[in-house]
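# The following comprises the amino acid sequence and a computationally predicted model.
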Amino acid sequence: MAAPDYWAARFAVSHLVAITYLLGFVSALRQFRGLLGERGLTPIPRFLAHVPFRTSPSLFHLHYSDRFFAGVCWVGVLGSVLALFADLAPLWAWLVLWTVLWALYLSIVNVGQVWYSFGWESLLLEAGFLAIFLGPAEIAPPTLVLWLLTWLLFRVEFGAGLIKMRGDACWRDLTALYYHHETQPMPGPLSRWFHWLPRPLHKTEVLANHFTQLVVPFLLFAPQPVASAAGLVVVATQGWLMLSGNFAWLNLLTITLAFSTMSLPRAGPAAGLPPWFAALVLVLAVVFAVLSYWPVRNMLGKRQVMNRSFNKLHLGNTYGAFGSITRTRYEVVVQGAADVDAEWREYGFKGKPGDPNRRPPQVAPYHLRLDWLMWFLALSPTYGRTWLPALVEALLRNDDQVLRLLRHNPFPDRPPLLIRADLYRYRFATRAEHRETGAFWIRTRVGDFVPPLTLDDLV
């Protein structure tokens, strides 16, 4: 039941999960007022009035205020920092601390609505729940928990591999990366460099991706040292993805899970598991064996879906991303005008492309939720039906909480009279174009997305 040679794996997994929790709570603290607060784009109180606890279990069903939400975030931040030192704690304190972190973040995700609909939120909750049962340094890591972490990694990688092969033909003909670096949700500083790599290298990248996601996951369960080598392949691949784009903490968590496969002999004996804790771990394994029915059925089914939670506790989820690749990048550019005759001024977002002369920033592993939703919005206006009108109204009022989500407000002194949004096609500047103009993007206006609106139009 115990695996003393995996002490380093436990250390890496627990510390990286704690860091990811810290990122999650800090992200929530800095962004919730504009997105989910009492005056946010999709207020939590309005959500709680229509969704019962059994449908979306959360601490906030007991009480909600912006101050209380901030307090929960601060407790989560403190708890995440303490978790970095939890190896020194007794077993009971470890269990309490990690359970509190999971329950607090679950409470946030379950009221987070569209802003928390990303697969890495469920991945953090599932990895964080399993971390509860890893235990501190005073005992050897439980073997079954390490296997469950490996099984979670398998679902992340193999699910992503299957959705690609079943989805867009560009994954099968190896041309996906002709487009992906340019059209991904949040390009990073090196994405343009990756985009202009020779096309034969792009095909090699896709082949390597298929090998990592469709073959390597089975090797994670092989005897050592094969399992450790497979884990290192996952780490290398995820590191490559971190360099080529911004995917919040998805890559960080996948690397975290890969460490669970790696053994390192320790000097000296490690204490075995207390009988009551060993029984608890056994119950955990049985529960996850039952929960695994749904993701396995999904992966084996012809109509595989990606990033789906089958229960409101976000345990036993199915994963996968980028089953389809967009060939052309569109961006929604939001502008305001002081009056009907004034020039239109552009709002700047923190992460998403806007100013063509601005280098795409490095954002990950932090998560900019509004910026990500703006990418989806450019794909279809339906993605903004619950929050886009509220965003327009907030900009017309110069709402300070919403404006804090942006990088640049062109109307710092008084609100604009008019707000509009235009749709632009973006592409990466070639090397020659960049040398000549300094631009990272070349953009072309496509048409209106939201017509000019005043506050009176929204009544």
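Cool, the structure landed.

# contacts and neighbour counts: CA atoms only from here.
Noted.

# same for whichever strand or helix holds Pro200, what does it pack against?
Using DSSP states H and E, Pro200 falls within helix 199-214. Judged by 3 or more Cα pairs under 8 Å, 6 or more residues apart in numbering; DSSP states H and E, helix 199-214 is in contact with helix 143-166, helix 226-244.

# what's the offset of the last one from the middle of its chain?
Yep, that's helix 226-244 we're talking about. 18 Å (Cα atoms, centre = their mean, to the nearest Å).

# quick one on the thing from earlier: just the helices and strands packed on helix 199-214: most buried one?
Compared across the helices and strands packed on helix 199-214, helix 143-166 shows the largest average neighbour count, a mean of 22 (mean count of other Cα atoms under 10 Å).

# okay, pairing it with this:
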Amino acid sequence: MDWFAAPDYWLSRLLVQRMLAGLYLIGFLATAAQFRALIGADGMLPVPRFTGRVPFRQSPGLFHLHYSDRFFAAVAWTGAAVAAALVAGLGDAVPLWASPLPWAVLWVLYLSIVNVGQTWYSFGWESLLLEAGFLAAFLGNADTAPPALVLWLMRWLVFRVEFGAGLIKIRGDSCWRDLTCLRYHHETQPMPGPLSWFFHHLPDPLHRVEVAANHFVQLVVPVCLFLPQPVATYAACLVVATQLWLIASGNFAWLNWLTITLALAAVEPARLGLPVHPRGYPAAPAWYEALVIALTTAVAVLSYWPARNLLSRRQIMNRSFNRLHLVNTYGAFGSINRIRQEVVVEGTDEAVVTAHTVWREYGFKGKPGDVRRLPRQYAPYHLRLDWLMWFAGISPAYARPWFLPFVARLLAGDPATLRLLRHNPFPDAPPTHVRATLHLYRFTDWRELRETGAWWHRTALYEYLPPVDLPALTRAGYRPPLGRRVRSVPLDRLRRPRDGRGHGNGRA
């Protein structure tokens, strides 16, 4: 059927599938490298404890059937291997009937991880990766023309990502309406990048232009994705350009790269002077057409809930309306922090803590710490602990389920936890005590940078967690990693951290 096939989009399909597979590869590699300390059997929020209290129907996945760290690692590395094969062209090397299978494997494996990932996997880009991967399974391969319906479903997905983010801003913080949010955002975003300092110091009129342009691209341009060509192609190019600007200005995991990938589904390559496919395609099999039509019908039905959410004055962001993370609602940064609060974690090897105790600071890979260290670029790789430390600075209540288990693992010298950090000040033996202090961070100005070489200026605000040792945490219910001996050292009073000041945007 002529309406079914979109042969002119062959290059768009190729780019979407290969780039999406690459992002799955990064997601699985990040999981394999970080899961033991975060959600492993001996992690801060262990999967077995989660599956013991949450039934399969609420978090479907493989780990309700069996869990061990070895099995979890096998799942992550299998996903990485399948994703790498898709990047290399596996989808085009198999018959059309088999081409959805590798994508189905990726989706099932990553869904299993996300559904037991708890706080560490509770952000919008996880659901977005799952939804995009599910749609990609129906894009076909080189044996048939790209199905127009699936390309339209991807436009609908980009629309929800961009339009949802635009609405949550307009309905949220007043600084989005008066065009002042970017006076603060480059400095207070969860994980600044190497250019964030320079973006922060742009003239204020340019910050206002940034906000106004953001509103245009997120509230007007998404509608144009559904208009005839070449308008849809140009709209997609504007989305891509905006996402590249965001990539340059900060670290947002794979959210921006995934949005770029999906936007390419609206690009008709010939409109940009790119080559047309050199040969024709055979007609699509009837079973394939029926499969795509069934998918389109299912997405149309499931779209009721995100569409209703977009129209609601009480719009929520980043919500999955089903346990399979299909046809979700998205949004980001409905409110903006005016100040940056960072939790600085330190340890000492002294047996007794006194006023003269020397404390040594732990260094994180992406989270601001050393004031002379320029922030690094990590996205699309996702540093989950660093990202959650930003929330810890905003609200200790949000961090309470995992922060004290994190401290317990520092006190035990847990290798899996220490691998998440950039710098361990106790390479020979774990510290006797760990403490945390809340600091106010701000970017230095040009003069301060020249005189001190520091990118940040920080001021201690108050004690976030008083000095604590491993026996105290053990008695409070935070067990050390298995096989780690609890040393007998003097105890300090354990106190729950007080709520911090400032306000955040919720989940990005």
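Nice, thanks for sending it over. Note that this is a predicted model, so its numbers are computed, not measured.

# List the TM-score for the superposed pair.
Here the TM-score for the pair of chains, by TM-score structural alignment, normalised by the length of the first structure, is 0.99; 459 aligned residues with a Cα RMSD of 0.8 Å.

# from memory Tyr383 of the first structure sits against Leu370, does it?
No - with contacts counted by Cα atoms under 8 Å, Tyr383 of the first structure stays clear of Leu370, the gap being 11.8 Å.

# higher neighbour count, those two?
A direct count of neighbours by other Cα atoms under 10 Å for Tyr383 of the first structure and Leu370 places Leu370 higher, at 20 against 16.

# tell me the SS of the more buried one?
Counting by DSSP: H, G, I helix; E, B strand; the rest coil, the backbone at Leu370 of the first structure sits in helix.

# thinking again about what came up before, let me have the helices and strands packed on helix 199-214 of the first structure in CSV, adding distance to Asp66 of the first structure as columns.
Below are those laid out as CSV (distance: least, Cα to Cα, whole Å):
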stretch, distance to Asp66 of the first structure
helix 143-166, 34
helix 226-244, 33
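
# residue range for the strand ranked longest in the second structure in the first structure?
Using DSSP state E, we find that the single longest strand of the second structure is strand 456-468. Using TM-score structural alignment, strand 456-468 of the second structure corresponds to residues 441-453 of the first structure.

# With the second structure overlaid, how far apart is that stretch on average?
Its matched residues in the second structure lie on average 0.5 Å from stretch 441-453 of the first structure after superposition (mean Cα distance after the TM-score superposition for the first structure).

# Read off where the helix holding Pro200 of the first structure ends up in the second structure.
Under TM-score structural alignment, the match for helix 199-214 of the first structure is residues 204-219.

# can you list contacts of that stretch?
Applying Cα atoms under 8 Å, 6 or more residues apart in numbering, the contact partners of stretch 204-219 of the second structure are 162-167, 176, 179-183, 238-239, 242.

# List the buried residues for it?
By neighbour count on 16 or more other Cα atoms under 10 Å, the buried set for stretch 204-219 of the second structure is His207, Arg208, Glu210, Val211, Ala212, Asn214, His215, Val217, Gln218, Leu219.

# One more: stretch 307-316 of the first structure?
Buried-residue list, stretch 307-316 of the first structure, by 16+ other Cα under 10 Å: Asn307, Arg308, Ser309, Leu313, His314, Leu315, Gly316.

# Kindly report the same for stretch 420-435 of the second structure.
Leu420, Leu421, Asn424, Pro425, Phe426, Pro430, Pro431, Thr432, His433, Val434, Arg435.

# Give the aligned range of that stretch in the first structure.
Using TM-score structural alignment, stretch 420-435 of the second structure pairs with 405-420 in the first structure.

# gap between that stretch and the chain center?
On Cα atoms, centre = their mean, the centre of stretch 405-420 of the first structure falls 28 Å from that of its chain.

# helices and strands around the longest helix along the second structure, which ones?
Longest helix in the second structure, counting residues (DSSP state H): helix 10-38. Helices and strands touching helix 10-38 of the second structure, as assessed by 3+ Cα pairs under 8 Å, 6+ apart, comprise helix 69-87, helix 124-136, helix 255-263, helix 415-418.

# Could you tell me how many residues sit around Leu97 of the first structure?
18.

# residue in the second structure matching it?
Aligned partner of Leu97 of the first structure by TM-score structural alignment: Pro102.

# give me every residue that touches its match.
Pro102 of the second structure touches Val82, Ala83, Leu86, Gly91, Ala137, counting by Cα under 8 Å, 6+ apart.

# most neighbours, which of these?
Ala83 (27 neighbours).

# ok, Val116 of the second structure - how many residues close by?
26.

# Of all the residues in stretch 173-181 of the first structure, which ones are buried?
Result for stretch 173-181 of the first structure [16+ other Cα under 10 Å]: buried residues Leu174, Thr175, Ala176, Leu177, Tyr178, Tyr179, His180, His181.

# Give the aligned range of it in the second structure.
So stretch 173-181 of the first structure sits over residues 178-186 in the second structure, by TM-score structural alignment.

# So Gly351 of the first structure is in contact with Pro185, correct?
No - contact criterion Cα under 8 Å: Gly351 of the first structure and Pro185 do not qualify, at 9.8 Å.

# quick one: which of the two has more around it?
Gly351 (24 against 21).

# And that one, what's its match in the second structure?
Gly351 of the first structure maps onto Gly366 in the second structure, by TM-score structural alignment.

# That match should be in a helix, yeah?
No - under three-state DSSP, Gly366 of the second structure falls outside any helix and is assigned coil.

# Against Ser380 of the first structure, how distant is Arg425 of the first structure?
14 Å (Cα to Cα, to the nearest Å).

# Map Asp371 of the first structure across to the second structure for me.
So Asp371 of the first structure corresponds to Asp386, using TM-score structural alignment.

# measure its match to Gly366 of the second structure for me?
On the measure of Cα to Cα, Asp386 of the second structure and Gly366 of the second structure end up 6 Å apart.

# Check the contact lists of those two and give me the overlap.
Joint contacts of Asp386 of the second structure and Gly366 (Cα under 8 Å, 6+ apart) are Met191.

# average distance between the longest helix of the second structure and the first structure?
Mean for helix 10-38 of the second structure is 0.4 Å (mean Cα distance after the TM-score superposition for the first structure).

# so that helix versus helix 124-136, what angle?
140 degrees (axes from the mean of the first three to the mean of the last three Cα atoms, to 10 degrees).

# Could you pull up the contacting residues of the residue nearest to Ser309 of the first structure when sequence neighbours are not counted?
Nearest residue to Ser309 of the first structure in three dimensions, chain neighbours excluded: Asn317, at 4.7 Å (Cα to Cα, 6 or more residues apart in numbering). Going by Cα under 8 Å, 6+ apart, Asn317 of the first structure touches Ser122, Leu123, Glu126, Trp294, Pro295, Asn307, Arg308, Ser309, Phe310.
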